[in-house]
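Asker: Sequence plus predicted model, see below.
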Amino acid sequence: MLAPFAKKPINLTIKGITTDEHDLSVDLLRTVTLPHLQLFGISDGLELRIKKRGAAPNGGGEVQFLCPIVKQVKTLNFVDPGKIKRIRGIAHAVRVNPQFSNRMIEASRSVLNRYIPDIYLYSDVYKGEESGKSPGYALTLLAESTTTALHCSEAISEPGVVPEDIALKATRALLSEIENGGCVDRKHQSLALLMMVLGSEDVGRCRMGEPTLKTVQFLRDIKDFFATSFKIVPADPSDPECKQLLYSCYGTGYVNANRTLA
């Protein structure tokens, strides 16, 4: 959230755990979070490179984050969620049998193939030092709509749980995200809302699902910090079954002065 407003373009190398149950994995950051930043005009030079994977608890992973700076973010007007046109996925396994990746892919496909034909799940196997210090595996899924709306999910290995069950957990979570709908998935509501507040002095609008508890608290923080309140109304008042909401606010017109010290 802070990187685009730094003094200089960021080139950051981070080491440690790359996938766990508490935060977004590096796969989601690379394939979903960065495209969400691009909606606000933050694109040229924006990249996340996975050099080593590191499963919990001992980590050993390494990623490189590159982010340009911007003077001002664009105003967002994203209200058409479109229809899901393709699903992509990454199954990775480190310090375990490489076949675990293929087993997760097959299990996930057994469900997703019922919905659309454009599905591509690939196996990402790291060996040696690049596989970190702990065994683990995970499946990350991404659904993209005709209007570039993204929905994502992931599930990571658990003691005593076979790869097929991990894959089904991720697959069902993705279908839940798609059902929740909107143009931004639940994991990225806060990011989109903050960038809308920082946008130019104009009305920004975005269609999303119902706010999570984290998002509700984030909206309170935004009101305290920026004195900005969002107008939240049903996205389709004529459809009582539609749970999607339209979030709109007036941007603060924040500008990154990017001053250099004398």
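Answerer: Received the coordinates, thanks.

Asker: switch to C-alpha atoms for all contacts and neighbour counts from now on
Answerer: OK.

Asker: what are the ranges of the strands in the stretch 151-262 of the chain?
Answerer: Taking DSSP state E, counting those that start in this stretch as the criterion, the stretch 151-262 of the chain contains strands spanning 203-208, 231-234, 245-250.

Asker: this is the comparison structure:
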Amino acid sequence: MPHLVLQPKTIHATSKNLVVKIRGIAYSTRVSPASVNRLIDASRGVLKGTEVETFIYSDVARGEESGKSPGFGATIVAETKGGWPISAEGIATAGVTPEDLGTQVAAKLLHELSLGGTVGRNQVSLALVLMVLGKEDVGRISLGKGVIDAKVVRLLRYIKKFWNLEVVLREDGESEVMCTVKGSGFVSSSKKVA
């Protein structure tokens, strides 16, 4: 399999994705390992209602390998049937208990999922840029209305300015927007010259 990608594939992600599994990792450094277990239990308690297979692993660093700063945190990722990961993460601040942090991160993940669309809020910019750089074919992606914010609007303006391409947004139901754009046909400059 060649390691060089000449053009990104055209993205066609229009179906409503269902979450098939939830994975995560809870970690700590220089604090009691029990805090990670408490964090995991709190997260699982919130995610139990989804009835999706959930595994949250623990990673506890002790002694010299843990560095100088104490603390704990978690990252939880929901993988959809279409293969798109939607994630949420959190790091403890002063006075936050492991139970509070576990509940917050799990609730943040559920909020990201409730925004709708195919991709999560932190993937929208990457998906749009890959669609623009793709083959000269029309790409489509379903976005939740909740993920379209000032940052995405600014990116759409940059796309118009630099590539002279318009991204068409059309309402697709109450909570989703269908995003369509024709790729620019960009080819990697690393392509071998014959």
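Answerer: Sure, I can see it. Just so it is clear, the model here is predicted, and its values are computed rather than measured.

Asker: With mean neighbour count added, can I get the strands of the stretch 151-262 of structure 1 in JSON lines?
Answerer: Shown next, in JSON lines, are the strands of the stretch 151-262 of structure 1 (neighbours: other Cα atoms under 10 Å):
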{"stretch": "strand 203-208", "mean neighbour count": "23"}
{"stretch": "strand 231-234", "mean neighbour count": "15"}
{"stretch": "strand 245-250", "mean neighbour count": "21"}
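
Asker: Run the chain-centre distance for the biggest helix by length in structure 1.
Answerer: As assigned by DSSP state H, the longest helix anywhere in structure 1 is helix 163-180. Helix 163-180 of structure 1 has its C-alpha centroid displaced from the chain centroid by 15 Å (Cα atoms, centre = their mean, to the nearest Å).

Asker: average gap between that helix and structure 2?
Answerer: Following the fit onto structure 2, the mean deviation recorded for helix 163-180 of structure 1 is 0.8 Å by mean Cα distance after the TM-score superposition for structure 1.

Asker: Can you check what angle separates that helix from strand 203-208?
Answerer: 130 degrees (axes from the mean of the first three to the mean of the last three Cα atoms, to 10 degrees).

Asker: Show me what helix 163-180 of structure 1 is packed up against.
Answerer: Applying 3 or more Cα pairs under 8 Å, 6 or more residues apart in numbering; DSSP states H and E, one finds that helix 163-180 of structure 1 contacts helix 99-112, strand 136-145, strand 150-156.

Asker: TSV for the ones you listed, including distance to Met196 of structure 1 and mean neighbour count?
Answerer: TSV is the format used below for those (distance: least, Cα to Cα, whole Å; neighbours: other Cα atoms under 10 Å):
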stretch	distance to Met196 of structure 1	mean neighbour count
helix 99-112	33	19
strand 136-145	21	24
strand 150-156	17	26
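
Asker: Quick one: closest of those to Arg88 of structure 1.
Answerer: strand 136-145 (5.2 Å; Cα to Cα).

Asker: which residues touch the closest one?
Answerer: Outside strand 136-145 of structure 1, the residues that touch it by Cα atoms under 8 Å, 6 or more residues apart in numbering are 19, 27-28, 31-32, 55-56, 81-96, 100-101, 104, 150-157, 166-167, 170-171, 174, 178.

Asker: Kindly report the same for stretch 121-135 of structure 2.
Answerer: For stretch 121-135 of structure 2, contacts defined as Cα under 8 Å, 6+ apart pick out 7-11, 112, 139, 143, 147, 152, 155, 159, 165, 181-186.
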